[in-house]
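give me coordinates for this.
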Amino acid sequence: MDHSTSNVIELPFSIDKEDLTNSVWKVIEILKPKWRQDSIKHKIFSDGITNSLVGVIHEDDKVNMILVRVFGENTDKIIDRNAELVNMKILHTLGFGPALYASFYNGLAYQYLPGEILTPVTCLDENIYPLVAEKMANFHLQFACVKERLPLETRKSLEKSVLWTKLKNFIMLCPPKYSSDVPPKEKLLEELRWLKRMLQQLNDQLVFCHNDLLLANILHDKDRNSIEFIDFEYAGPNYQAYDIANHFCEFSGVEDYNPLRYPHEDFRKKWVTVYLKTFYKNETVDGKTVHLLLGHVEHFTLASHFFWGVWALIQAAHSSIDFDFVGYASLRWDQYFKKKAAILTDAGAIES
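Predicted structure coming up:
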């Protein structure tokens, strides 16, 4: 059964990003005709560096707040917005993420989910990180359910990872010149060929991934002691170890990027053990299985640094958001080459 076309209102207009709090009323008056404009309050969310997000609250009822997200400039070059809509609809039916209310030319309106985004402190909390690991494992287990809910003509798209096609497309979109701290296009393509060969040899499991689990995309509801994932812009089939590796890399932050916050080995082992117990629905997981996935995760940190390093270069060329995207790209590429050197050194030590 195709669940990708649920009742979502399609609105034939755009929202003025420069006058966000006033222009969102165009959406709200259609979704909530009984709401009065003079009883509206707005909450601006400033955690993202790609889109603009505002919450619309009627008569101080925060529980029923509606979120209106306006896409960043030219983000359709790197994000498949149709796929995002389909993902949001399907994943909500499976118990993940908010209900989608409406789409308009340059954005979406959807349900507010309660909770606080994770921080560099709470992501390490022994009462919270197991919930995240369990949530990711259950998310990954939705592969077959997502596939059967897609239209027949698009189900083949789930048979291979989105990673390689997306990375190649990203490189093609990169500007010809940027900081000297960042590899030129030909070097990026050369690195991509090497990375693909190296990671494909691992034969890592293909699952349905979120692909962007930075701390701001994970909500912890203290009252229910539960975790929610949000923002499925990059969701799709990908390697199991990539989603975990990318999440660990995101402990370093974005605006205050600090690679020293990458989690230490003992934490990674405990996190992956919880994940595997949920993924295999087994209270005991042998050490060999844990060790294997941990090794894959370390290798896939390279793919995370590569992905967001190239992404940042594209954003630098097209985004009007006040953020040092080139500087961020430089930091991610620095970590990429350091990690690559460490992996090659370890491989040489094993071979010798």
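
going forward, measure contacts and count neighbours with C-alpha atoms only.
Noted.

quick one: the most centrally placed residue in the chain from residue 234, how far?
Closest to where the C-alpha atoms of the chain average out (CA atoms, centre = their mean) is residue 212, at 1.6 Å. Distance, residue 212 to residue 234, by CA to CA, to the nearest Å: 6 Å.

helix, strand or coil for residue 56?
Secondary structure for residue 56, judged by DSSP: H, G, I helix; E, B strand; the rest coil, is strand.

any idea how far it is from residue 62?
For residue 56 relative to residue 62 (CA to CA), the value is 8 Å.

I'd like the next helix or strand past the helix ranked longest in the chain.
Using DSSP state H, we find that the single longest helix of the chain is helix 287-318. Note on helix 287-318: by DSSP states H and E, the next helix or strand toward the C-terminus is helix 325-351.

chain center to that next one, what's the gap?
Taking CA atoms, centre = their mean, to the nearest Å, the mean C-alpha location of helix 325-351 is offset from the chain mean by 22 Å.

same question for stretch 113-126.
16 Å.

and it, what's buried?
For stretch 113-126, burial by neighbour count (16 or more other CA atoms under 10 Å) applies to 113, 114, 115, 116, 117, 118, 123, 124.

as a markdown table, those with secondary structure would be great.
Shown next, in a markdown table, are these (three-state DSSP):
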| residue | secondary structure |
| --- | --- |
| 113 | coil |
| 114 | coil |
| 115 | coil |
| 116 | strand |
| 117 | strand |
| 118 | coil |
| 123 | helix |
| 124 | helix |
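
adding distance to residue 224, write the residues you listed out as JSON lines.
Listed next are the buried residues of stretch 113-126 as JSON lines, based on distance: CA to CA, whole Å:
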{"residue": "113", "distance to residue 224": "12"}
{"residue": "114", "distance to residue 224": "10"}
{"residue": "115", "distance to residue 224": "9"}
{"residue": "116", "distance to residue 224": "12"}
{"residue": "117", "distance to residue 224": "15"}
{"residue": "118", "distance to residue 224": "15"}
{"residue": "123", "distance to residue 224": "17"}
{"residue": "124", "distance to residue 224": "19"}
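
what's the closest of these to residue 23?
residue 113 (22.5 Å; CA to CA).

for this protein, which segments are assigned as strands?
Assigned by DSSP state E, the strands in the chain fall at 9-11, 40-45, 52-58, 61-70, 100-104, 107-111, 116-117, 206-209, 218-221, 226-229, 236-239.

hmm, back to that, quick check: angle from the longest helix of the chain to helix 325-351?
Going by axes from the mean of the first three to the mean of the last three CA atoms, to 10 degrees, helix 287-318 is angled at 150 degrees with respect to helix 325-351.

give me the helices and strands touching helix 287-318, please.
On a contact count with 3 or more CA pairs under 8 Å, 6 or more residues apart in numbering; DSSP states H and E, helix 287-318 meets helix 163-173, helix 185-200, helix 240-249, helix 265-279, helix 325-351.

for the comparison step, fold the sequence that follows:
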Amino acid sequence: MAIKTNGFVDGSLPEELMQILVTLASTWEDVNDPNYIQVKRLNGAMTNEVFQILWPNDKNDLNRKVLVRIYGEGVEVFFNRDDEIRTFENLSHHGQGPRLLGRFSDGRVEEFLHARTLTAEDLRDPEISSLIAGKMREFHGLDMPGTKTVILWNRLRRWLRKAKSLCSLADIKEYGLDTLDDEIQLLEKELTQDDQEIGFCHNDLQYGNIMMDEQTKLVTLIDYEYASYNPIAYDLANHFSEMAANYHTDQPHILDYTKYPDEEERRRFVVAYLNSSGDDICDSEVENLLQNAEKYSLANHIFWGLWGIISAYVNNIDFDYKEYARQRFQQYWLRKPQLLGPFAVPRDDCENGF
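Take a look at the predicted model:
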């Protein structure tokens, strides 16, 4: 069966997916021709390929839409797809994110959310930032099935083993992978606290994974590939670190750490986060979470540095993963002495390559 996309036959989407789309559209009375679809690739994704699928109807200004994710090659090293789908479905039952409309061997079809995907600049807007903080607090409080223990450290060790197995000896030395076992052990020891709050964390809260309805100001978090239980301070650290990124430039892999939020911005976010629960908060709570989030940024740099190294070998998306990893590791070694003080022992060769 030929599927028409913008008047021509599109061979870039698998036939299995096409069948799902036509079957889905056949249930909608306002779609004239379920076989006539328009395909638009969405930019900014670095793990999957994302497409918007549209069916024109009688009114030219209205369209039926769904979102299609084609899974990136080799990304099963990062997470289990079946686990991710279960997370997706459970979050949907909690009223979070889009509904799952269909699955095929290389991806899935999701409900299209009629909301605006945020931009890098939006994260600096105090009003929007406060809304994100409240949504993050809500997300962290979800009761999700499965183990509710921290997986961060085991995931880092597993990714490090995978990165070493893929890299040449030269790359292992260049990116300092031979030192990271000790670094992960050090971070786990220094950052883990008996009273730290554990929540269901998104773990990838960059601007492209946040949507907002302009009229209702309702914020929705999407893309849960990396979601798991972790210290909430780690999730805040990840969000702060993402403010250095803009994935919609000519060089999306370049990070600008002059845009990392200053203490006033981070404090404002932490206060909004804690206040959103409706409980009374004290200055010590704010200071503790603020400091812990900064320290967990170190684990976050290793996390995404390893992700970048592995992705360079397994993913064919047009993104300079190795340079992205280099910047992440560079920030780790730069910030470690500032954040861990006497516990920071610089690498002997930390100036080599960084």
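
any idea what the TM-score comes out to?
The TM-score (TM-score structural alignment, normalised by the length of the first structure) is 0.85; 318 aligned residues with a CA RMSD of 2.1 Å.

before we move on, the earlier item: out of the helices and strands packed on helix 287-318 of the first structure, deepest packed?
Highest mean neighbour count of those: helix 240-249, a mean of 24 (counted as mean count of other CA atoms under 10 Å).

mean shift of that one relative to the second structure?
On superposition with the second structure, the mean distance recorded for helix 240-249 of the first structure (mean CA distance after the TM-score superposition for the first structure) is 0.5 Å.

so where is that helix in the second structure?
Aligned using TM-score structural alignment, helix 240-249 of the first structure spans residues 232-241 in the second structure.

swap in stretch 324-331 of the first structure?
Using TM-score structural alignment, the match for stretch 324-331 of the first structure in the second structure runs over residues 320-327.

residues contacting the matching stretch, please?
Contact partners of stretch 320-327 of the second structure, identified using CA atoms under 8 Å, 6 or more residues apart in numbering, comprise 175, 253-255, 304-309, 311-312, 354.

let's see 7 Å
With contact meaning CA atoms under 7 Å, 6 or more residues apart in numbering, stretch 320-327 of the second structure is reached by 175, 253, 254, 304, 305, 306, 308, 309, 311, 312.

in a markdown table, list the residues you listed along with distance to residue 37 of the second structure.
Formatted as a markdown table, those follow (distance: CA to CA, whole Å):
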| residue | distance to residue 37 of the second structure |
| --- | --- |
| 175 | 45 |
| 253 | 32 |
| 254 | 35 |
| 304 | 36 |
| 305 | 39 |
| 306 | 38 |
| 308 | 34 |
| 309 | 37 |
| 311 | 32 |
| 312 | 33 |
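
out of those, who's nearest residue 142 of the second structure?
For the contacts of stretch 320-327 of the second structure, the nearest to residue 142 of the second structure is residue 304 (24.7 Å; CA to CA).

tell me the counterpart of the closest one in the first structure.
Under TM-score structural alignment, residue 304 of the second structure pairs with residue 308 in the first structure.

from residue 278 of the first structure, how far off is its match?
Per CA to CA, residue 308 of the first structure is found 28 Å from residue 278 of the first structure.

cool, and residue 30 of the first structure?
For residue 30 of the first structure, the distance to residue 278 of the first structure (CA to CA) stands at 42 Å.

nearest to residue 133 of the first structure, of the strands of the first structure?
From these, taking CA to CA, the stretch that ends up closest is strand 226-229, at 9.8 Å.

in the second structure, what residues pair with that closest one?
Going by TM-score structural alignment: strand 226-229 of the first structure matches residues 218-221.

then stretch 262-276 of the first structure?
Under TM-score structural alignment, the match for stretch 262-276 of the first structure in the second structure covers residues 260-274.

distance from the chain centre to the matching stretch, please.
20 Å.

what lies in contact with stretch 338-352 of the first structure?
Counting by CA under 7 Å, 6+ apart, residue 302 sit against stretch 338-352 of the first structure.

hmm, try it at 8 Å
For stretch 338-352 of the first structure, contacts defined as CA under 8 Å, 6+ apart pick out 299, 301, 302.

give the contact list for the match of residue 304 of the second structure.
For residue 308 of the first structure, the contacting residues are 329, 332, by CA under 8 Å, 6+ apart.

let's see if you can find the most crowded of the contacts of stretch 320-327 of the second structure.
For the contacts of stretch 320-327 of the second structure, counting by other CA atoms under 10 Å, the largest number of neighbours falls to residue 306: 30 neighbours.

and residue 285 of the second structure, what's its match in the first structure?
By TM-score structural alignment, residue 285 of the second structure lines up with residue 289.

stretch 172-187 of the first structure: end-to-end distance?
12 Å.

ok, stretch 66-84 of the second structure next?
Span of stretch 66-84 of the second structure from end to end, CA to CA: 19 Å.

what sits up against it?
Contacts for stretch 66-84 of the second structure (CA under 8 Å, 6+ apart): 47-54, 106-112, 159, 224-226, 307, 311, 314-317.

could you do stretch 226-233 of the first structure as well?
Applying CA under 8 Å, 6+ apart, the set of residues contacting stretch 226-233 of the first structure is 79-81, 83-84, 87-88, 96-98, 113, 131-132, 135, 210, 212-213, 217-221.

ok, of these, which come out buried?
For the contacts of stretch 226-233 of the first structure, a burial check counting by 16+ other CA under 10 Å picks out 81, 83-84, 87-88, 96-98, 113, 131-132, 135, 210, 212-213, 217-220.

inside helices: which ones of these?
Members of those lying in helices (criterion: DSSP H): 81, 83, 84, 87, 88, 131, 132, 135.

need these in CSV (columns: distance to residue 227 of the first structure).
Below are those laid out as CSV (distance: CA to CA, whole Å):
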residue, distance to residue 227 of the first structure
81, 25
83, 24
84, 21
87, 19
88, 17
131, 6
132, 6
135, 7
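
and of the residues you listed, the nearest to residue 148 of the first structure?
Nearest member of these to residue 148 of the first structure, counting by CA to CA, is residue 87, at 12.5 Å.

the closest one reaches residue 234, doesn't it?
No - using CA atoms under 8 Å, residue 87 of the first structure is not in contact with residue 234, being 9.4 Å away.

ok, residue 197 of the first structure to residue 207 of the first structure distance?
The value you get for residue 197 of the first structure to residue 207 of the first structure, if CA to CA is used, is 19 Å.
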